[in-house]
Every structure is written in C-alpha cells, then in structure tokens.
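Enquirer: Quick one, structure for this:
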Amino acid sequence: MNENALTAARFAGRTALVSGGGSGIGAAVARRLAAEGAAVHVADVVGENAAAVAAEVGGTGYGVDVTDAAAVDALVEGIVTQGPLDVVVHTAGVDDPVAKAWIREAGEGDAPVDVIARLSDEQWRRVLAINLDGTFHVLRAAVRAMRPRRSGAVVTVGSSAAFDTLVGYPHYAASKAAVHALSQSVAKEAIAYGIRVNTVAPGPVDTPMAGRTPASVRAAMEATGAIGYASAEELADNICYLASPGAANVVGAVLLSNGGRFTVS
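Expert: The predicted model follows:
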C-alpha cells in the first residue's frame, strides 16, 4: 500500500468529535478527518456554522457551548449511543476583542499598553471559562466515554502564547498555560485506560480570530520565526497526526507548531 493510501485510511471506520469545528482550525480538522475516512461530529457555539461544516463533510452538526458542562455531557453521551467514539479534538477557544482594541489604541497613540489595570472580572472569567473550563468539560466527557473500551485519542489546543507571552494578553496566556497543564495531567491518568491525550500549541495562525489582532502586533509576530502565520490546514495536519495510530507512543505531548518563533526545553 502506498503512502497516500495509508494516509487516507488512518481514520477509516473511526468516529470523531470536533468541538469548535464551525470555523478556523476546527473546521480544517473536521475536513481532514472526514477526508481520511472518519465519521465526523461537528460542535460549535454557533450552530449554523457547525451545521454548514458538517454538511460539507457528510457529518452531523450541533450547537453546543463548551462552558455548559451538562450540554457537553449530553452531546458526548448522545454520540456514544450511536456507537464508539474514537477521536475527540477540542479546538473551541476565544481571545478578548476588547483587550485587543486597547492594544491597538496604545500602538496608534505611541503609548504603553494598559490592559491589566482595566481588565474586568467579566473579561477574565469569559476567557478562562471558554478556554480552560471548556477544555475540562470536553476532556472529562471524552474520558468517560472512551474508558469502557480502553481506547481513544484526544487532542486539545493550547498556544505558544503560554510560553512566549505577549504584552496585553494576560488572561489568554494564563488560560492556555492552564490548558497545557490540565491536558498533561489528564494524559498521565487516562493512558492507564488506553486513552491518549496530547496538545498542539500553535503560534500565529491565519483564522478569523487572528483577524482581530492589532496590525502592530501582527506585524511583530510575522517578523519572528522562519515561516510566519500558519494556515488552519497546517495545524489540522499536526492535530490529525496526534490523533492517529502513527502517534501511538505519544502521550502528554505539547507539540509546538509556531514556524520556528522559539523552542522550549
């Protein structure tokens, strides 16, 4: 069997759930999984987006807010009633447009960035609730669903911002650093049940969320690293590798995908 045939068969007969699959990285992952043989369930807080991507890949779409633990549980339980759940990819996440506007204002006014002193409890909780609580809800539901079969792969999405923090992003960086720690802790526990948990930590990626990044910050990020902004499809390649049988010995990894902006040890 040639290499293309092997790749096409990686997820044949598998069932996958992609949260945050209505746009950006999640949508690219859903397309890639389907192209490689998976039956794909697409969840997104914007139900119409989930339905559109699901229709494109021949899957099923759901409108689900990952901050709602009961809704996440009901989604996963409903999928499992139809058959085994083999792969879960959690891409749902958010930044803070208000903080980004403050960064833009500072750049335009040649002034220091002033975010932390103005950051409200509501802004902090929104980012932590979606990025961290949402990851916990999805991880917990995935492990519960996969444990009886002692098999499965889960991939979460962190961020290179957890290592190389940007000025004005305290809540985003904190939430993604916590996602890394949460995922690695769960990975050490879940592997005893045959469930692999790994994380990809993107650098700048050309997605709708990145479109809100201030021009000055984007220019600085584009100037670092050998590659610059990645495409959502490139991140999907990384994620699908971690979810695939080819990564059978990879557990608790945080895979940097940042175009050479920096390394960690």
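Enquirer: alpha carbons only for contacts and neighbour counts from here, please
Expert: Will do.
Enquirer: Who are the packing partners of the one helix or strand residue 100 maps to?
Expert: According to DSSP states H and E, residue 100 maps onto helix 97-108. Where contact means 3 or more CA pairs under 8 Å, 6 or more residues apart in numbering; DSSP states H and E, helix 97-108 is packed against helix 215-222.
Enquirer: now the angle from the helix it packs on to helix 97-108?
Expert: 90 degrees (axes from the mean of the first three to the mean of the last three CA atoms, to 10 degrees).
Enquirer: now helix 215-222, how far from the centre of its chain.
Expert: Between the centre of helix 215-222 and the centre of its chain there are 22 Å (CA atoms, centre = their mean, to the nearest Å).
Enquirer: hang on, the earlier thing: which helix or strand lies directly C-terminal to the helix holding residue 100?
Expert: helix 121-128.
Enquirer: For the next helix or strand after that following helix, name the packing helices and strands.
Expert: Per DSSP H and E, the first helix or strand lying C-terminal to helix 121-128 is helix 134-146. In terms of contacts (3+ CA pairs under 8 Å, 6+ apart), helix 134-146 is packed against helix 69-80, strand 87-90, strand 152-157, helix 170-190.
Enquirer: The structure of the following sequence is requested for comparison with the preceding one:
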Amino acid sequence: MTTAQQRRFEGRVALVTGAASGIGAAAARQLAAEGARVHVVDLAEEAARTVADGIGGVAHGVDVADPDAVRALFETVASEDGRVDVVVHAAGIDDPVAKGHIYEAAEKGEPVDVLSRLEDPTWRRIHAVNLDGTFHILREAVRTMRPIGGGAIVTIGSSAAFDTLVGYPHYASSKAAVHALSQSVAKEVIHFGIRVNTVAPGPVDTAMAARTPESVRKRMNDGSAFGYATAEQLSESICYLASDQASNVVGAVLLSNGGRFTV
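Expert: This next block holds a predicted model:
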C-alpha cells in the first residue's frame, strides 16, 4: 500500500454488511486501517462485535432481508455519526443443501438434479437476502447520503451471475439481479453525487466456500491460475471502488475471479 492510500478514508463513516466474517470482515478491517469509523453489520451480532472490537468500530445485529431493521440501522448510524460516506454491502447467503446435491451427482456420475427438489422457502430466502437485502441497503444508503451531497456504495455480486454453476439457479439468478439493480441505481443516483459499483468475485476462500464439497470446489476453480482468492484480495478491489481514486467509475461490475473467464 502506498503512502497516498494509507489514509484514503480518513474522517469518513463506513457501514459494512456481512462483516462478521469473510469478505465483509476484510473490507471492514481495511476501511478502519485507512482511517474510517466502521459500523460492522451482520445477522451474527456476537461475531460482528468481535470484528468491531478489533478495529475500534461499532457492531449491529441486522437481517438485511428486513426492511424495517435496515431503516432503523441507518437512522441509528446517522444519529450517532451524522453521516454515512461509504457503504459496502457484502451480506449474502448460499445454499449448502443444493451444493450437497451437486456433490452427490458428481460422486455418482449422474446429471445434477437440483431444480426439481428446490422448495419455495429456499428460493425465497436466497432472494430475500441476496436481492431484497441489496435493495433495502441501497435505498436506505441513498436516503442517508443525499443530504450530505454524496457517497460511495459497493455491492457484492458474483461471477456466478455470468458463469453459472449447474445446479445453482437460485443463487445465480439472485446475483445477476444484484448486478442489474446496482447498475440501474448507479445511473439514477450519480446525479446526487452517489457512486454505486459492484464487485463480482469468483471462488473466495471464506467460511461460505468451506461448506462447498471438494469435488465441487475443484470444478468451480477450473480455469484459474490463481486458485481461490483471499478475502483480503477482494477487499482491495472494494476499497478502490469506494475511494476517490475511482471517482469516475460508476455502475461498474468489476470481475475478480483470477481469470477464470472474461465478459
């Protein structure tokens, strides 16, 4: 990190969702290291508090699928700190049951059969967190940032929106929708000085990825010379998009997948 980068977020207030672990935690730590006051948000409040305590931040237990809870979160942060300058929305879920079906099919040498066994509650929960949660965060972030004249929002999509994994239709569709939602909002709110961009990771070595069976992990990682990315590598991309260095970047979907494919 260069000297110019070391305090890119000095005096700014950042809010990071999904920040109890993985990509969100790495982004929260980097933002704090570069000068931001960080609000660490996660459904797992105790784990969020551990991260917050380590960086001098503030922890909040919030389910992003709950619009009232998200609204109350932003009201609390704005009341405490007077502003929100940076939002990183890393909260999201996958489906370990579907991953299990994919694994079983690979072990037996049979075609993958997830769709016919996919129940409505699972479909809805994946979209409630990944898509609806992104909408809730974007809406409240914009409402909070407009009065102060701007801000930067980074959402986390997925390379799975482009290079879809067989047997993962609910996850892929939720993340493709996150990309479209973020880009549409980006065009709208840039007029208020608010930049919205998206990072689309490939496989990342997080707790979520650890639940992926090894045979599926290998298939997901085919074509990359670099293997699974680290959460810290993703946080570098996130913090770039959130910083003034990306002042002319609006509505981008930044692939961070080790060259597995290009778009």
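Enquirer: ok, back up a step: let's have the helices and strands packed on helix 134-146 of structure 1 in TSV, adding mean neighbour count.
Expert: Formatted as TSV, these follow (neighbours: other CA atoms under 10 Å):
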stretch	mean neighbour count
helix 69-80	16
strand 87-90	27
strand 152-157	27
helix 170-190	20
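Enquirer: Can you tell me which of the ones you listed is nearest to residue 37 of structure 1?
Expert: strand 87-90 (12.3 Å; CA to CA).
Enquirer: Which strand in structure 1 has the most residues?
Expert: When structure 1 is parsed with DSSP state E, its longest strand is strand 195-202.
Enquirer: For that one, give me the average deviation versus structure 2.
Expert: Here the mean offset of strand 195-202 of structure 1 against structure 2 after fitting is 0.2 Å, by mean CA distance after the TM-score superposition for structure 1.
Enquirer: ok, residues contacting that strand?
Expert: Applying CA atoms under 8 Å, 6 or more residues apart in numbering, the contact partners of strand 195-202 of structure 1 are 143, 146-147, 150-160, 180, 183-184, 186-187, 190-191, 235, 238-239, 242, 248, 250-258.
Enquirer: show me what contacts the residue sitting nearest the centre point of structure 2?
Expert: The centroid of structure 2 falls nearest to residue 90 when counting by CA atoms, centre = their mean (2.3 Å). By CA under 8 Å, 6+ apart, the contact set of residue 90 of structure 2 is 16, 17, 18, 19, 23, 24, 155, 156.
Enquirer: any idea which of the residues you listed has the most stuff around it?
Expert: Tallying neighbours with other CA atoms under 10 Å puts residue 19 at the head of the contacts of residue 90 of structure 2, with 32 neighbours.
Enquirer: Just the element for the residue in structure 1 that that residue lines up against, please.
Expert: Mapped onto structure 1 by TM-score structural alignment, residue 19 of structure 2 lines up with residue 21. Of the helices and strands defined by DSSP H and E, none includes residue 21 of structure 1.
Enquirer: Pull the contacting residues for residue 21 of structure 1.
Expert: With CA under 8 Å, 6+ apart, residue 21 of structure 1 has these contacts: 27, 28, 29, 30, 42, 43, 44, 50, 53, 91, 92.
Enquirer: does the last one count as helix, strand or coil?
Expert: Reducing the assignment at residue 92 of structure 1 to three states with DSSP: H, G, I helix; E, B strand; the rest coil gives coil.
Enquirer: how much space between residue 18 of structure 1 and residue 168 of structure 1?
Expert: When distance is defined by CA to CA, to the nearest Å, residue 18 of structure 1 is 29 Å away from residue 168 of structure 1.
Enquirer: For the counterpart of residue 54 of structure 1 in structure 2, give me its contacts.
Expert: Aligned counterpart of residue 54 of structure 1 in structure 2: residue 52 (TM-score structural alignment). By CA under 8 Å, 6+ apart, residue 52 of structure 2 lies in contact with 38, 39, 40, 58, 59.
Enquirer: Quick check: which element contains the last one?
Expert: Okay, so that is residue 59 of structure 2. strand 58-61.
Enquirer: Could you look up the SS state of the match of residue 54 of structure 1?
Expert: helix.
Enquirer: Give me the contacts around stretch 12-19 of structure 1.
Expert: Contacts for stretch 12-19 of structure 1 (CA under 8 Å, 6+ apart): 26, 29-30, 33, 36-44, 66, 84-92.
Enquirer: Stretch 228-248 of structure 1 too?
Expert: Contact with stretch 228-248 of structure 1 is made by 10-11, 24-26, 28-29, 32-33, 87, 89, 153-155, 196, 198, 200, 202-207, 221-222, 250, 257-259, as judged by CA under 8 Å, 6+ apart.
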